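> sequence and predicted structure, then a few things I'm wondering about:
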Amino acid sequence: MQVKTFPLGPLETNCYVLSNEGKAIAVDPGGEPTAVIDFLKEEGLTLTHILITHFHFDHLYGIKALHEATGATVISGSDDVFLLDTEVGQGGMWGFPKVDPFTFTSIEEGDHAFMDLECKVFATPGHSPGSLSFFFPAAQVVFVGDLLFFRAIGRTDLPGGDFDVLKKSVTEKIFALPPETVVYSGHGPSSSVKDEQINNPYFSDFQR
């Protein structure tokens, strides 16, 4: 499986395009997706699904346009739906633009498959109540949205956020993965489970 990163939108949200044997999925298209669409065409990839980690506006801006351009099914959890009735989900806060309305299919925690590859979907609340993480065991990669960043964590002061719940999600779900698992976050550089266990100030004493 190949992973291509596209920082999109006003907050440079990482949109990830995963590809395998001519099929592709996108994770969190947070801005105008022209670059993603061009990449899919150049590589001859068919986008089958758009996976959404959570319903904060900066992860949603490109969903409608990408869906209309590709016909890909939009997938997300259902526990963040209430956010779409707030500025946190629909946009408009802090002077940012509104999100174009979109439809989606809800998914539950458990074992699923995309691009003919196994995907374990984890409910990882804390940054938002409905935050999901997507783990692909064969490639040893996990997409966590804004749950966990390179040596940092997501904010918990927005509606439904909870610091203690976030820490529990990270320790019980993400840190239970193999240490070499690459962690792809919603913003900034990637990391690994082992690196965050050792170096993230919210979870370690910086022991070597």
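Cool, got the structure. All values derive from a computational prediction rather than experimental measurement.
> could you use CA atoms for every contact and neighbour count after this?
Noted.
> please enumerate the strands of this protein.
2-8, 13-20, 23-27, 46-51, 73-76, 105-106, 110-114, 117-123, 132-136, 141-145, 148-149, 152-153, 182-185, 191-192 (DSSP state E).
> format the ones you listed as JSON lines; extra columns: mean neighbour count and distance to Leu84.
Conversion of the strands of the chain to JSON lines gives the following (neighbours: other C-alpha atoms under 10 Å; distance: least, C-alpha to C-alpha, whole Å):
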{"stretch": "strand 2-8", "mean neighbour count": "17", "distance to Leu84": "20"}
{"stretch": "strand 13-20", "mean neighbour count": "23", "distance to Leu84": "18"}
{"stretch": "strand 23-27", "mean neighbour count": "23", "distance to Leu84": "18"}
{"stretch": "strand 46-51", "mean neighbour count": "22", "distance to Leu84": "17"}
{"stretch": "strand 73-76", "mean neighbour count": "19", "distance to Leu84": "13"}
{"stretch": "strand 105-106", "mean neighbour count": "12", "distance to Leu84": "14"}
{"stretch": "strand 110-114", "mean neighbour count": "13", "distance to Leu84": "24"}
{"stretch": "strand 117-123", "mean neighbour count": "18", "distance to Leu84": "19"}
{"stretch": "strand 132-136", "mean neighbour count": "24", "distance to Leu84": "16"}
{"stretch": "strand 141-145", "mean neighbour count": "25", "distance to Leu84": "17"}
{"stretch": "strand 148-149", "mean neighbour count": "24", "distance to Leu84": "22"}
{"stretch": "strand 152-153", "mean neighbour count": "18", "distance to Leu84": "23"}
{"stretch": "strand 182-185", "mean neighbour count": "24", "distance to Leu84": "22"}
{"stretch": "strand 191-192", "mean neighbour count": "20", "distance to Leu84": "30"}
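> next up, a structure to set beside the first:
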Amino acid sequence: MSIETFPLGPLETNCHVVINGSDAVVVDPGGDLNGGLGEVLALLKDRQLTLRAILCTHFHFDHIYGVAALHEATGAPVYGPAGDASLLDTELGGGGAWGFPAVTSFKWEDLKEGTHTFGSLRCEVLLTPGHTPGSVSIRFPDLNAVMTGDLLFYHSVGRTDFPGSSQDALRKSLHKKIFILPQETAVYPGHGPNTNVGEELANNPYLWL
């Protein structure tokens, strides 16, 4: 198993491709065909991978720009958190915020908390609100890795000044869902470099939250 990461779209959102044999899932495709998504499609084609699912950690526009195009190109089903459904009708979810273009709409199914299997890929969805009301983190236990979206970054945390955000909820999500994981667990965030749970416990200046 392996993970390939592509910074995509106008805010260089990390799109993570998780691969096991001939199966793959894509987490947070944040760029369209003109914003780097072609690199993801080329990877799938070159390695002859079957995309089993498109997973969204939350429904902010910069994390979902490529969802519709990726679904159209592959036929893979789309999953996202029901708690963020209302965001898709706002500029932060549907696009238009800060002058960025609109997001092409797409059909999706609820990515419920708990264990899921997509082809040969097994993951655990953790409900981790704070940055958004329904934000989830996606843990791949066979890789000892968790994808945190915009909940947790290298030495930083997600913004909580957006409508629907909550600093208190983010703090609880970090301490009850992420920092209970083994310290060697790799953290693949929505922006910036990777880190791990132990590194953030020791050095993240925002843990006073």
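Thanks, I have it. Remember, predicted model here, so these are calculated numbers, not experimental data.
> and the TM-score between them?
Superposed pair, TM-score by TM-score structural alignment, normalised by the length of the first structure: 0.96. Supporting alignment: 204 aligned residues with a C-alpha RMSD of 0.9 Å.
> closest to Gly62 of the first structure out of the strands of the first structure?
Closest to Gly62 of the first structure of the strands of the first structure, according to C-alpha to C-alpha: strand 2-8, at 8.4 Å.
> comparing that closest one with the second structure, how large is the average distance?
Superposed on the second structure, strand 2-8 of the first structure shows a mean distance to its aligned partners of 0.5 Å (mean C-alpha distance after the TM-score superposition for the first structure).
> put together CSV for the strands of the first structure, with distance to Lys168 of the first structure on each row.
Converted to CSV, the strands of the first structure look like this (distance: least, C-alpha to C-alpha, whole Å):
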stretch, distance to Lys168 of the first structure
strand 2-8, 27
strand 13-20, 24
strand 23-27, 23
strand 46-51, 23
strand 73-76, 21
strand 105-106, 23
strand 110-114, 18
strand 117-123, 11
strand 132-136, 14
strand 141-145, 14
strand 148-149, 12
strand 152-153, 12
strand 182-185, 17
strand 191-192, 18
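> out of the ones you listed, which is closest to Asp85 of the first structure?
strand 73-76 (16.3 Å).
> tell me the residue in the second structure aligned with Asp157 of the first structure.
Under the alignment (TM-score structural alignment), Asp157 of the first structure pairs with Asp161 in the second structure.
> neighbours around its match, how many?
Asp161 of the second structure has 11 neighbouring residues, counting by other C-alpha atoms under 10 Å.
> residues in the second structure aligned with stretch 36-49 of the first structure?
Under TM-score structural alignment, the match for stretch 36-49 of the first structure is residues 40-53.
> okay, how far is it across that stretch, tip to tip?
Distance between the two ends of stretch 40-53 of the second structure: 14 Å, counting by C-alpha to C-alpha, to the nearest Å.
> indicate which one of the strands of the first structure is closest to Met93 of the first structure.
strand 13-20 (16.5 Å).
> show me what that closest one is packed up against.
With contacts taken as 3 or more C-alpha pairs under 8 Å, 6 or more residues apart in numbering; DSSP states H and E, strand 13-20 of the first structure sits against strand 2-8, strand 23-27.
> pretty sure Gln197 of the first structure sits against Val183.
No: contact criterion C-alpha atoms under 8 Å: Gln197 of the first structure and Val183 do not qualify, at 11.7 Å.
> which residues does the longest helix along the second structure contact?
Taking DSSP state H as the assignment, the helix of the second structure that covers the most residues is helix 37-46. The list of residues contacting helix 37-46 of the second structure from outside it, by C-alpha atoms under 8 Å, 6 or more residues apart in numbering, reads 6, 8, 17, 29-32, 50-51, 66, 70.
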